[in-house]
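>>> no sequence for this one, just the structure:
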């Protein structure tokens, strides 16, 4: 009667504190440059080493520029953070994929594509979008800096066990609907706090119809409805995705691993603390209009009128629309935009670039739109070039940038100016997230591509 989450969690329990947290063993710690410096400083202050260095993988991604990565970083703060990670990895003997290393990229893109993320694992990183890795059947969640130090020093973490929620999406997805649309739809219905305290398992026909890249996108956004993480039971598609990946098991070890992975599913009679059901046919291409990912709607819909908002939320709702320069009841179709961003740990994988290319092929970028196309890793960059997608982009007037988190968050040079509208495939549309005063409209690569070639918010189904 166990859920998949329970099976993985329970098999990693070291001890349980009475009326307190669980001491959980961690299989993999990913470290980037922003949330790790104080953790390493803590180890030095205590005079201790990393307990299991072979379980830790480090790479910079948030602060890396997306051009001229072979030259010194110009921004002093970014340079310090990236250099500090290099030094910490060297001092503590950790695997480090630095800038220009062919294995570098956004940590949540690199982990799965290298086969470092494997079903049945517990995975943590000082980054909220660690939930991404749950797409491969892992219990993966973001942690704070003090917890990063805890894992570095003991390979364990103290955590209270979350409740479980199953979100099922049944039926077949409509044309033009991607994993990003499914995620934004779910968040708009569950709300940004509706899954707080839960670990979500995604199930249903529509979920299993998604590619592995799509599932990574869906699990990536679990945190945006307050969930501790998201997980999808590994099926044949997940196993095929991992076959021959660099760090995946080989030979007999592979056969043993696959046999174990096939056991990783919730029991038929498993009871979840909460069960939620959605229907695929209700989902159309989505776009956000506000300042949190839950403020989303179908692209053909209008922004909700004030009367439909619960009274307690009306002041913040009005404030959000004011920041965005939008009005209740308004349609976004035909709204002029200034920037388009394709990338991030949400939509920086090869499939996202294929989807974008499929729509812009034979068309031209709108003259007054600035577009940033940023692969999630050097491996994705290599795939783009191998498949000739770079030529499609070039002919349409788009240029590829170098891998990194880029315009997902204002921690590097790729900032959206105040008052400008950006259709973004990233994960957050908070005030100032893409730059002070920037106005972010979250959408799928397909919706972003449609906006990039028309210069306005456009239903991509009209261009397919």
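Received it, and whenever you're ready, just let me know what you need. No experiment lies behind these values; they were computed from the predicted model shown.

>>> contacts, neighbours, all on C-alpha from now
OK.

>>> next helix or strand past the lengthiest helix in the chain?
Secondary structure of the chain read by DSSP state H shows that its longest helix is helix 76-91. Scanning forward in sequence from helix 76-91 by DSSP states H and E, the next helix or strand is strand 95-96.

>>> ok, residue 66 to residue 413 distance?
8 Å (CA to CA, to the nearest Å).

>>> swap that for residue 9, please
For residue 9 relative to residue 413 (CA to CA), the value is 39 Å.

>>> ditto for residue 345
Taken as CA to CA, the span from residue 345 to residue 413 is 17 Å.

>>> With neighbour numbers in mind, choose between these two.
Using other CA atoms under 10 Å as the criterion, residue 345 and residue 413 rank with residue 345 on top: 28 against 18.

>>> can you tell me which residues contact the closest residue in space to residue 132 that isn't next to it in sequence?
Nearest residue to residue 132, sequence neighbours excluded (CA to CA, 6 or more residues apart in numbering): residue 220, at 3.8 Å. Contacts for residue 220 (CA atoms under 8 Å, 6 or more residues apart in numbering) come out as 129, 130, 131, 132, 133, 230, 345, 346.

>>> same check, this time on residue 210
By CA under 8 Å, 6+ apart, residue 210 lies in contact with residue 179.

>>> Give me the distance between the closest residue to residue 248 other than its chain neighbours and residue 109.
Spatial nearest neighbour of residue 248, excluding adjacent residues (CA to CA, 6+ apart): residue 115 at 4.8 Å. Distance of residue 115 to residue 109, computed by CA to CA: 11 Å.

>>> Have a look at the two and say which one is more surrounded.
Here residue 115 and residue 109 are set side by side on neighbour count (other CA under 10 Å), and the busier one is residue 109, at 25 against 18.

>>> take a look at this one as well, against the first:
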């Protein structure tokens, strides 16, 4: 029988099926960060349980670490330094690989794992972070777990799981100029709801997906968790193998016939199918309290929950274009890779952030991205335009009790969530592509990146 890619990976990792129907699934990689890593490792040590295979476990400082240039263990979050020092001690004691605060390979989990070839096609990878699904862009089955599940995976090498249903989301046709993977994801969630993928492992497919570069595929898969999917992934292809070639933890070559089998067979059936015309999509921007509250940038705010309208302070029927903003932010595991920064820099070059903008920041997704961007002069382009250039980390993708934007600010952000308080108390967040962030920062109001691109081309 023809099989889906998900079924192939599941069967290759299913150790046993229990009477209840749940399965024991082998876990190839576990990734920890400082917000939860110390707790999981210390709990295991207290129980006398060693890490079963330390070579398969990695940890990084990314969530609470300060992103100001010249940082150390100190953080703006009260008590935040303890998360760093305790994770460091616990990681060393457990014998696992740690990418420390100022390690050359430090960065956001879901950025550095692909950069280093830790995630590979066909592997299972888990981390105590909901955006672990990002790494499915490489053809892996990757998903977020809790700290106790991380302990179990490290101690036993398996996790007990209920098998999810399968879904294929096919983007037909070609994206128009100025439309990105971020817009594809927001359009999907806006059309089918934030719970549309619940209980499913989602494969993204179609001409528009195949045309995306690997980093754009990561953006699309990153947002699968905002769709409530267990995981999002894309079948590996020649682009995938070329991206991974030569990376530290990747194999020397991908000539093994197994790699070529990692795709859904012709005629394979999915529990749910969604088809979206990519050519019909426009740049998207969120307006409410969920990624499902997203709309084409040139449209009018739709009717929605009263609380969402109250939070964002926009009435139904209001135009999104021209809405004044206070803060512009580019960063996060969604849109802070080198390709994101290149596109953003190309758009902002020769322009300045509007005088009405109170803060504008660019936070690279990893130390490697930061170095590469600086080697290309992208940091200079951003700083000359009025953006602050930072060290890598999660930063203000979320509010961890430390750094914050000015209270009451309206933010245009390349991040993945616009929940109330996501970027700090009283902060109104609009999520969009890096291009839309740039166009809006230059205009001082929410603006269409296609217009700025046309202006720049003249």
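Yep, it's here. Note that the coordinates shown come from a computational prediction; the quantities given were computed from them, not determined experimentally.

>>> can you tell me which residue in the first structure aligns to residue 237 of the second structure?
Residue correspondence to the first structure (TM-score structural alignment): residue 237 of the second structure is matched to residue 235.

>>> surely its match meets residue 262?
Yes - with contacts counted by CA atoms under 8 Å, residue 235 of the first structure reaches residue 262, the gap being 7.2 Å.

>>> Which of these two has more residues huddled nearby?
The residue with more neighbours, out of residue 235 of the first structure and residue 262, is residue 235; 17 against 14, by other CA under 10 Å.

>>> which residues does that one contact?
residue 262.

>>> Check residue 262 of the first structure too.
234, 235.

>>> ditto for the one 10 residues further on
Under the criterion of CA under 8 Å, 6+ apart, the contact partners of residue 272 of the first structure comprise 3, 163, 164, 165, 166.

>>> residue in the second structure matching the fourth one?
Spelled out, it's residue 165 of the first structure. Using TM-score structural alignment, residue 165 of the first structure sits opposite residue 167 in the second structure.

>>> ok, residues contacting the helix or strand containing its match?
Assigned by DSSP H and E, residue 167 of the second structure belongs to strand 165-172. Residues outside strand 165-172 of the second structure that contact it (CA under 8 Å, 6+ apart): 6, 197, 199-209, 270-279.

>>> now swap in stretch 40-52 of the second structure and tell me
87, 90, 91, 94, 147, 148, 150, 151, 154, 155, 156, 157.

>>> quick one: which of these is nearest residue 38 of the second structure?
Of all the contacts of stretch 40-52 of the second structure, residue 87 has the smallest distance to residue 38 of the second structure: 4.2 Å, by CA to CA.

>>> what's the closest non-adjacent residue to the residue mapped onto that closest one from the first structure?
Under the alignment (TM-score structural alignment), residue 87 of the second structure maps onto residue 85 of the first structure. Closest residue to residue 85 of the first structure apart from its sequence neighbours, by CA to CA, 6+ apart: residue 33 at 5.4 Å.

>>> returning to that earlier point: which residues do residue 66 and residue 413 of the first structure both contact?
residue 406.

>>> so where is stretch 103-112 of the first structure in the second structure?
Residues 105-114 of the second structure are matched to stretch 103-112 of the first structure when aligned by TM-score structural alignment.

>>> and stretch 334-348 of the first structure, which stretch of the second structure?
Counting by TM-score structural alignment, stretch 334-348 of the first structure corresponds to 322-336 in the second structure.

>>> and that stretch, which residues are buried?
For stretch 322-336 of the second structure, a neighbour-count test (16 or more other CA atoms under 10 Å) marks 324-336 as buried.

>>> For these, which two are the farthest from each other?
324 and 333 (26.0 Å).

>>> gap between the residue nearest to residue 12 of the first structure when sequence neighbours are not counted and residue 51 of the first structure?
Spatial nearest neighbour of residue 12 of the first structure, chain neighbours left out: residue 25 (5.1 Å); criterion: CA to CA, 6+ apart. According to CA to CA, residue 25 of the first structure stands 12 Å off from residue 51 of the first structure.

>>> between these two, who's got more neighbours?
Set side by side, residue 25 of the first structure and residue 51 show more neighbours around residue 25, with 21 against 16, by other CA under 10 Å.

>>> how about the counterpart of residue 227 of the second structure in the first structure, what does it touch?
Under the alignment (TM-score structural alignment), residue 227 of the second structure pairs with residue 225 of the first structure. Neighbour list for residue 225 of the first structure: 187, 190, 191, 192, 193, 194, 195, 196, 294 [criterion: CA under 8 Å, 6+ apart].

>>> Could you rerun that using 6 Å?
187, 191, 192, 193, 194, 195 (CA atoms under 6 Å, 6 or more residues apart in numbering).

>>> what's near enough to touch the third one?
I take that to be residue 192 of the first structure. Shown in contact with residue 192 of the first structure (CA under 6 Å, 6+ apart): 224, 225, 226, 294.

>>> what do you get if the cut-off is 8 Å, keeping everything else the same?
Taking CA under 8 Å, 6+ apart as the contact definition, residue 192 of the first structure lies against 224, 225, 226, 292, 293, 294.

>>> Look up how far residue 56 of the first structure lies from the second one.
Meaning residue 225 of the first structure. Remark: distance between residue 225 of the first structure and residue 56 of the first structure (CA to CA) = 28 Å.
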